[in-house]
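**Q** sequence first, predicted coordinates after that:
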Amino acid sequence: MARDLVDENRISSRDELVGWFEAGCKPQGPFRIGTEHEKIPFYRLGHAPVPYDGRPDGRGGIRALMEGLRASSGWEPIEDGDALIGLFDPQGGGAISLEPGGQFELSGAPLDNAHQTGAELEAHFAALAPICEKLGLAFLDLGMSPLWRRDETPVMPKQRYQIMARYMPKVGKLGLDMMFRTSTVQTNIDFGSEEDMVAKLRLALSLQPLFTALFANSPFTDGKPNGFQSMRSQIWTDTDADRTGMLPFAFEPGMGFERYVDYALDVPLYFVKRGDVYHDVAGASFRDLLAGKLPQLPGEFATISDWANHLSTIFPEVRLKRYMEMRGADVGPRAHILAFTALCAGLFYDKESSAAAWEQVKGYSVGDRAALRAAVPREGLAARIGGRSLLELAREILPLARSGLVRRRRFDAEGRDETIYIDVLEEIAARGENLAQKRLALFHRAWKGDIAPAFETCVY
């Protein structure tokens, strides 16, 4: 989420929270698709991480990068106190924000197709290029920082992250690694009704481990292989059980907006924002805020912005807002970012493909999905469910995505449809080797056990 909201309209009932979700339904469409990606900056000279205010030797940092983009783009600033921590397009386009360790995020606009996402990415990187050249910066296309220890990683000046950093060690062993050392790509999709939301949520949760395996790209930590294909995904398994996971209740009878509201109400708060101040209420109950009985802020009642901000601090494998967020993939090269956009468009926006994909996964039990989620960070496409590997499942699902994209009939200026973007995934399925496996092979062979070449090879 690029910026936290300020909306003083008070919430008077649980029904209003349900209504907030219902307002996201698009019964008449159009269904849009949004792409968010994070990337880890570094100095080309020395491969050092990038602090917010730069280095003592005078090299500019994240603030200088953000100021350069602000000047060249005309986008409006997002500030936290005196710190410039984001930008947004006042014309309703995308936004740029900072993750806790300086990961630079583009939250793309809701667009019609993957071709438009490609143009958006091209414009973003073109805008970054001259500023990065001046500052001596580049970005890694890996899903986890491959070299720096957590205590070597910069900390961005955002109040909400300070609150989260204090709370994370109380509820898991790896939450700080999640905050400061990982980066992801996320695809957002729309739903037409509550029924459509439930169907898409169930399919999305069932497919998320496959997405993790296809896009696995975080095999290095502290300068060496970490034993996982997606360490980013593994980190989420020991971050905060209250707000992560596979949402088993989503498959129970009666699932709908009300059930998700009840789940979200039971997730502890991190903060309540009033004006420009983030009040640390970590561990407190949103139900108490709703009733005006929050001990830390007596007499304060929940507002619409409190609800929206709270939902942004819940981190299941698929997250529900007024749209649905696919959260299972490591970030990768530009081709992989676009592949995720196209994959989701082909599977979730074509009824025939959605129905056929559901036939492939509908027999999974809660235990099956949990076991697969536990296995996939280490095993990748070799992880098994229902008597077959994820590689076998990929070879069933990817043709469905391709067919859905053909039927969508979204063409670029050269007359090509969106299937051009999933070629990279079909190559992975054909070879049985994802990006993490390819890069591990490079580490052991061409790189000769040295992580330094990653800062030349694994970059945008």
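**A** Arrived safely. What you are looking at is a predicted structure, and each value in this text was computed from that prediction instead of being measured. Residues are numbered from 1 along each chain as shown.

**Q** C-alpha only now, for contacts and for neighbours.
**A** Fine.

**Q** any chance you could map the helices in the stretch 51-200 of the chain?
**A** 62-73, 114-135, 159-171, 175-181, 194-214 (DSSP state H, counting those that start in this stretch).

**Q** which of those sits closest to Asp276?
**A** Asp276 lies closest to helix 159-171 among the helices of the stretch 51-200 of the chain, at 9.5 Å (C-alpha to C-alpha).

**Q** before we go on, here's another structure to hold up against the first:
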Amino acid sequence: MLTIEQIMRYHSKIDVPISPKKVGIELELFCINGQNNTIVPYQVIEDGISVQNLIGYLMAYKGFSISDFTKTFELKKGQTKITLEPGAQFEFCSAPHEYLTDLLRDLHIYNLTLQELADEFKVYWLDVSYFPVGKPSDVSLIPNPRYETMHNYFQRTGKLGRDIMCYTGSLQITFDYDSLQDLEEKVNRALLLKPIFLFLTANSRLREGKDTGLRSFRTITYRNTDSSRMGTPGSEEIWNSGRWTLLSYIQKVLKAPVMFSLREKYTYQETDNKAFDSFMEDSSLSDYLFHNSTIWTDIRVRQYFEIRYLDNPGIKLIPGIIILLYTLIYNPTLWSSFLKEIPYSFNEVPQVVDLLNTASEVSDDYWKNKLMEPFMTLTEHIQRNIEPSLSLSLDPIKDKIVNYKSSDDLLNLGNDKDILYYFKRNHYSIKI
């Protein structure tokens, strides 16, 4: 029998020795056929480019080997992994690193590998968080029982599950903690920062070639698909209480429907979608951890925690975003100083997120008059005090803080070809 106390003990890391604090990332990108500007499919029947071709190249020439193709189509090289999302988006999974310089070096090596694939197969990479043209139904799901079951489940819970699976990408950053108190302090910190960092990373304004009026349409796909396992990492009451707690998170996880059979692990059978807490009598901690892997809230807790609310801001901004969050999460003195400058309270976070996510004069004024100056001051302070090899990574952030409206140029792009050319020219496909 599994109890909440056992789950609390696991997440609280009571039996885990304190170790150096590490940081890791997961980064999702779209692979695009340079000949016809379509998403490269996992497999093709006739001659053509496929993700399978790229995988074969990575295995033959870059030292990757198959680690797991039953769950997420995983390739591994050392501690670095490449997995595939349901629509064949490439996901880079870094090793956890103690030092930012090591993490960013691994990211740079991965970028060079992707550039080599681009040159070899005449593809390019889009670092956006919602594919801006076409429809998710245009993309075939990877033939895999896990993804097929997910797709069937999402058909019952909302209208945008296919969008999440095939048309979205993100940047996720993972951090360590030492204890229950440390976890709750850091997660509350990360949630309070959501309006600022979603604003800075927002990179999914277009849908089907049209302006959604939102800086991050990706956030809407999650909000309108399955609230039981997405969105707030706990009860919505945390915003009224003014604080996130681990117990609130666990209670949400336990109330979420079981997506895959717990009795036949990794066969990904469909279930009748009863809440996990109805299985507690016959479940183990490993059953809970398996179920927890199907929870996609803004923050997900394991024996580390993942910030999952970020858009993929574009490759030029990613190093700076990592540096800023790393510093704010791990430096309590700097955090205490910046906290005094945040103009909204914890219980106002959802409203400020919505305000800043709407492309409007009201949103612009709020950023310009309340957040721009204190966040620029923070960024400049961090830039002056980090090692020189990292400082230049914050220049694109400073530019975004001031020129936050530059993405409005998308409104004048015209047809689908022009839109993709814009992203190809201004985003990832620039030579590294």
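**A** Noted; the coordinates are in hand. If you're wondering where the values come from, they're calculated on a predicted model, not measured in any experiment.

**Q** and the TM-score between them?
**A** The TM-score (TM-score structural alignment, normalised by the length of structure 2) is 0.88; 424 aligned residues with a C-alpha RMSD of 3.0 Å.

**Q** helices along the stretch 301-450 of structure 1, start to end?
**A** Counting by DSSP H, counting those that start in this stretch, the helices of the stretch 301-450 of structure 1 are 304-311, 334-348, 351-361, 366-379, 390-408, 423-431, 435-444.

**Q** let me know which of the ones you listed is tucked in deepest.
**A** Of all the helices of the stretch 301-450 of structure 1, helix 334-348 has the most neighbours on average by mean count of other C-alpha atoms under 10 Å, namely a mean of 24.

**Q** quick one: the residues in structure 2 that it pairs up with.
**A** Per TM-score structural alignment, the counterpart of helix 334-348 of structure 1 in structure 2 is residues 315-329.

**Q** contact partners of that stretch?
**A** 23, 100, 104, 127, 173, 175, 186, 189-190, 201, 312, 334-335, 379, 382, 393-397, 427-428 (C-alpha atoms under 8 Å, 6 or more residues apart in numbering).

**Q** now stretch 291-298 of structure 2: buried residues?
**A** In terms of neighbour count (16 or more other C-alpha atoms under 10 Å), stretch 291-298 of structure 2 has its buried residues at His291, Asn292, Thr294, Ile295, Trp296, Thr297, Asp298.

**Q** Serialize those residues to CSV and add fields for distance to Gln6 of structure 2.
**A** Output for those, formatted as CSV (distance: C-alpha to C-alpha, whole Å):
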residue, distance to Gln6 of structure 2
His291, 15
Asn292, 14
Thr294, 20
Ile295, 19
Trp296, 22
Thr297, 21
Asp298, 23
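
**Q** tell me the contacts of the residue mapped onto Phe211 of structure 1 from structure 2?
**A** With TM-score structural alignment as the criterion, Phe211 of structure 1 lines up with Phe197 in structure 2. By C-alpha under 8 Å, 6+ apart, the contact list for Phe197 of structure 2 reads Leu310.

**Q** how much space between Phe197 of structure 2 and Val353 of structure 2?
**A** Distance, Phe197 of structure 2 to Val353 of structure 2, using C-alpha to C-alpha, to the nearest Å: 10 Å.

**Q** what's the closest of the helices of the stretch 301-450 of structure 1 to Phe220 of structure 1?
**A** helix 435-444 (8.3 Å).

**Q** what angle separates the closest one from helix 334-348?
**A** For helix 435-444 of structure 1 against helix 334-348, the angle by axes from the mean of the first three to the mean of the last three C-alpha atoms, to 10 degrees is 160 degrees.

**Q** tell me the gap between helix 435-444 of structure 1 and the middle of its chain.
**A** 23 Å (C-alpha atoms, centre = their mean, to the nearest Å).

**Q** what sits up against it?
**A** Under C-alpha under 8 Å, 6+ apart, the answer for helix 435-444 of structure 1 is Phe215, Ala216, Asn217, Ser218, Pro219, Pro225, Gln229, Ser230, Lys448, Gly449, Asp450, Ile451.

**Q** also stretch 75-83 of structure 1?
**A** The contact list for stretch 75-83 of structure 1 (C-alpha under 8 Å, 6+ apart) reads 3, 63, 70, 84-90, 157-159, 276.

**Q** report the buried members of the residues you listed.
**A** The neighbour count (16+ other C-alpha under 10 Å) marks Arg3, Arg63, Arg70, Leu84, Ile85, Gly86, Leu87, Phe88, Pro157, Lys158, Gln159 as buried among the contacts of stretch 75-83 of structure 1.

**Q** restricted to strands, list those.
**A** Leu84, Ile85, Gly86, Leu87, Phe88 (DSSP state E).

**Q** which two in those are spaced the farthest apart?
**A** Going by C-alpha to C-alpha, the pair spanning those furthest: Leu84 and Phe88, at 11.6 Å.

**Q** and stretch 31-43 of structure 2, end to end?
**A** 13 Å.

**Q** contact partners for the residue most central in space within structure 1?
**A** Closest to where the C-alpha atoms of structure 1 average out (C-alpha atoms, centre = their mean) is Gln186, at 3.9 Å. Counting by C-alpha under 8 Å, 6+ apart, Gln186 of structure 1 touches Thr35, Glu36, His37, Glu325, Met326, Arg327, Gly328, Ala329, Phe340.

**Q** in a markdown table: those, plus distance to Glu194 of structure 1.
**A** Formatted as a markdown table, the contacts of Gln186 of structure 1 follow (distance: C-alpha to C-alpha, whole Å):
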| residue | distance to Glu194 of structure 1 |
| --- | --- |
| Thr35 | 23 |
| Glu36 | 24 |
| His37 | 27 |
| Glu325 | 16 |
| Met326 | 18 |
| Arg327 | 21 |
| Gly328 | 23 |
| Ala329 | 25 |
| Phe340 | 24 |
